[in-house]
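J.: sequence first, predicted coordinates after that:
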Amino acid sequence: MSRLGPVITLAAGAVLAAGLGVASITATPAADTTTAATEDNPAAEGSAAKENTAQPSPSPAESEEKRIEKADYAGRVKGNGALIAISIRDGKAIGYFCDGTTESWFKGTQSADEVSLKGLGAGKVTAALGGGRAKGWVSVGGKKWSFVAPTAEKPSGLYRASAIVRGAQFRAGWIRVKNPNGGYTTVGAANEGGSPVPVPELNGEQPTAPLTVGDTTIYPKDVDGFIEEMQ
């Protein structure tokens, strides 16, 4: 399977990459208000030394604690009926947004209690992590929505499949979310040769069970099976 960058199946066409401009800012040094040490004020020297003592850098162990080894979130996007999933493995993160027609993949990193992902063009996901959920914003196609995605336990979560079907590259993605009153909601989208096609239905009991598309058998994978390919 080849690396898959972020995809929005709004229409087949060319992808334009946006440039990133960096603005330079010149900071004016703050005035030095440290009291000078004199023979009449010897205590000031000790005070100044204490204030200027550099704080120790975080140890490797502390840095490791900020990186999440494994986490999965899946939930509903407010305002448009879409689902969103975010998965983190050893600080690397991917995300997927899908409403059944429009889809977008994202990738990025997790740091401390937040995650930041980028997709096609201005597509973006930012979320705060904590309390067993990811809460934030997703931008797709120039529109922006909020979401709350609780921790996902299988069979909830993110799934993906890729294969050559009828001589063209076939790709599909699914998000599966548990309903508050029981059962699951699954939303997905697929494209073949860059054009949208009907997405096959995941096996409700075993989402990674093989599926048939045309005369080809495809094998959906959970996030552990493809996250490295997305980076």
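T.: Right, received. Where do you want to start?
J.: when you work out contacts or count neighbours from here on, use the C-alpha atoms and nothing else.
T.: OK.
J.: ends of stretch 168-186, how far apart?
T.: By Cα to Cα, to the nearest Å, the extent of stretch 168-186 from end to end equals 25 Å.
J.: so where's the longest helix in this structure?
T.: The helix of greatest length in the chain, counted in residues with DSSP state H as the criterion, is given as helix 43-51.
J.: immediately after it, which helix or strand?
T.: Toward the C-terminal end, the helix or strand that comes next after helix 43-51 (DSSP states H and E) is helix 60-66.
J.: sorry, back to before: helices and strands around the longest helix of the chain, which ones?
T.: Helices and strands touching helix 43-51, as assessed by 3 or more Cα pairs under 8 Å, 6 or more residues apart in numbering; DSSP states H and E, are absent.
J.: buried residues, it. List them.
T.: Residues of helix 43-51 classed as buried: A44 (neighbour count, 16 or more other Cα atoms under 10 Å).
J.: this is the other structure I want to compare:
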Amino acid sequence: GTYKGRFLGSIGKCGTWSFDPNKTLTVGEGGIVFTDDEDLWFMMDCYHDHGHIHSKEHDRGQEGKFGLGVNYRLSELQGALGSVALDKMDAALSRMRATKKRILDAVKDTGIKERPMHDDEGDTASHLIFMLPSAEAALCFRSAAAQAGTQFSIISENTWHFAKHWKALEDMGEKDIFGIRAPSYAPETMEGTDAILSRAVMAGLNINMSGEEVERIVSSVRYG
């Protein structure tokens, strides 16, 4: 995805990309970090590989050690898969964007509202999200769409991507952590977010959707 022409992850001093199985670009697991700051790049290069100061002049066992590190290296096979996937990325995004546009154009006359977008042109189009007038309307829409053949989820119920459901985070709230007092992370502190996400219904899109699948989604949205 992009924002005003800049790739997501390239905004700021350091960026990260995940390559886990549920991402648009995946090699099965792992990820990358990148930066245009040479000093930061050097530290990241060392840290992700046990602290090794990588050298072309010395064997691995004779390399210096910058500091403590971890073992987060991708294999060369994963790197090769990623290179191939990256070459296909533009084509993949074009197909998903075309699919999403086809669906939105087909349901435009229903008056249903897509979620607000900060940059339509940069959208990866991996998901279809509509904003319903109320949480009750979202529940009704989900039920009706499911009867028509498409399963929509309500984003506020997502236990992985909504911090309201993170018990471990809630337990950290209002405690001193490294000398800093943490704010409260109790569910009631997220009522504003909850009010928005409880109205948001979502369905995933993929690269290889058939015309029949697209038409089923269109019919489900219209039925909902």
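T.: Thanks, I have it. Here the structure is a predicted model, which means the values were calculated and not measured.
J.: please state their TM-score.
T.: After superposition, the two chains reach a TM-score of 0.20 (TM-score structural alignment, normalised by the length of structure 2), with 83 aligned residues with a Cα RMSD of 6.2 Å.
J.: immediately after the helix or strand hosting M96 of structure 2, which helix or strand?
T.: Applying DSSP H and E as the criterion places M96 of structure 2 in helix 89-107. Beyond helix 89-107 of structure 2 on the C-terminal side, the first helix or strand identified by DSSP H and E is strand 113-114.
J.: could you tell me the angle between the helix or strand following that next one and helix 89-107?
T.: Moving toward the C-terminus from strand 113-114 of structure 2, the first helix or strand encountered (DSSP H and E) is strand 127-131. With axes from the mean of the first three to the mean of the last three Cα atoms, to 10 degrees defining the directions, strand 127-131 of structure 2 sits at 30 degrees from helix 89-107.
J.: in strand 127-131 of structure 2, what's buried?
T.: Applying a neighbour-count criterion of 16+ other Cα under 10 Å, one finds 128-131 buried in strand 127-131 of structure 2.
J.: which helices and strands does that strand pack with?
T.: strand 113-114, strand 200-204.
J.: so which of these is nearest W17 of structure 2?
T.: strand 200-204 (19.9 Å; Cα to Cα).
J.: max-length strand in structure 1?
T.: The single longest strand within structure 1, with elements called by DSSP state E, is strand 168-178.
J.: for the helix or strand following that strand, packing partners?
T.: Using DSSP H and E, the helix or strand that follows strand 168-178 of structure 1 towards the C-terminus is strand 184-192. Taking 3+ Cα pairs under 8 Å, 6+ apart as contact, the helices and strands that strand 184-192 of structure 1 lies on are strand 92-98, strand 168-178, strand 195-197.
J.: 10 Å instead?
T.: strand 83-89, strand 92-98, strand 103-111, strand 157-165, strand 168-178, strand 195-197 (3 or more Cα pairs under 10 Å, 6 or more residues apart in numbering; DSSP states H and E).
J.: angle of the fourth one against strand 83-89?
T.: In terms of direction (the same axes, to 10 degrees), strand 157-165 of structure 1 departs from strand 83-89 by 90 degrees.
J.: same check on the longest one?
T.: When the same axes, to 10 degrees is applied, the directions of strand 168-178 of structure 1 and strand 83-89 differ by 100 degrees.
J.: please apply the same query to the third one.
T.: The directions of strand 103-111 of structure 1 and strand 83-89 differ by 40 degrees, with the same axes, to 10 degrees as the criterion.
J.: now the angle from strand 103-111 of structure 1 to strand 184-192?
T.: Angle, strand 103-111 of structure 1 to strand 184-192, by the same axes, to 10 degrees: 110 degrees.
J.: next, the angle strand 103-111 makes with the helix or strand following strand 103-111 of structure 1.
T.: Taking DSSP H and E as the definition, the helix or strand that follows strand 103-111 of structure 1 towards the C-terminus is strand 114-118. Between the axis of strand 114-118 of structure 1 and that of strand 103-111 there is an angle of 140 degrees, by the same axes, to 10 degrees.
J.: pull the residues that contact strand 114-118 of structure 1.
T.: Residues lying outside strand 114-118 of structure 1 but in contact with it, judged by Cα atoms under 10 Å, 6 or more residues apart in numbering, are 6, 66, 86-88, 91-95, 104-110, 123-130, 134-136, 138-139.
J.: give me that answer again for 8 Å
T.: Around strand 114-118 of structure 1, the neighbours that count as contacts under Cα atoms under 8 Å, 6 or more residues apart in numbering are 93-95, 106-110, 124-129.
J.: make JSON lines from the residues you listed and add distance to A43 of structure 1 and neighbour count to it.
T.: Compiled in JSON lines, the contacts of strand 114-118 of structure 1 are given as follows (distance: Cα to Cα, whole Å; neighbours: other Cα atoms under 10 Å):
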{"residue": "A93", "distance to A43 of structure 1": "51", "neighbour count": "26"}
{"residue": "I94", "distance to A43 of structure 1": "55", "neighbour count": "29"}
{"residue": "G95", "distance to A43 of structure 1": "56", "neighbour count": "27"}
{"residue": "F106", "distance to A43 of structure 1": "56", "neighbour count": "25"}
{"residue": "K107", "distance to A43 of structure 1": "54", "neighbour count": "24"}
{"residue": "G108", "distance to A43 of structure 1": "50", "neighbour count": "20"}
{"residue": "T109", "distance to A43 of structure 1": "47", "neighbour count": "18"}
{"residue": "Q110", "distance to A43 of structure 1": "45", "neighbour count": "25"}
{"residue": "K124", "distance to A43 of structure 1": "53", "neighbour count": "21"}
{"residue": "V125", "distance to A43 of structure 1": "52", "neighbour count": "28"}
{"residue": "T126", "distance to A43 of structure 1": "48", "neighbour count": "19"}
{"residue": "A127", "distance to A43 of structure 1": "48", "neighbour count": "22"}
{"residue": "A128", "distance to A43 of structure 1": "45", "neighbour count": "18"}
{"residue": "L129", "distance to A43 of structure 1": "46", "neighbour count": "19"}
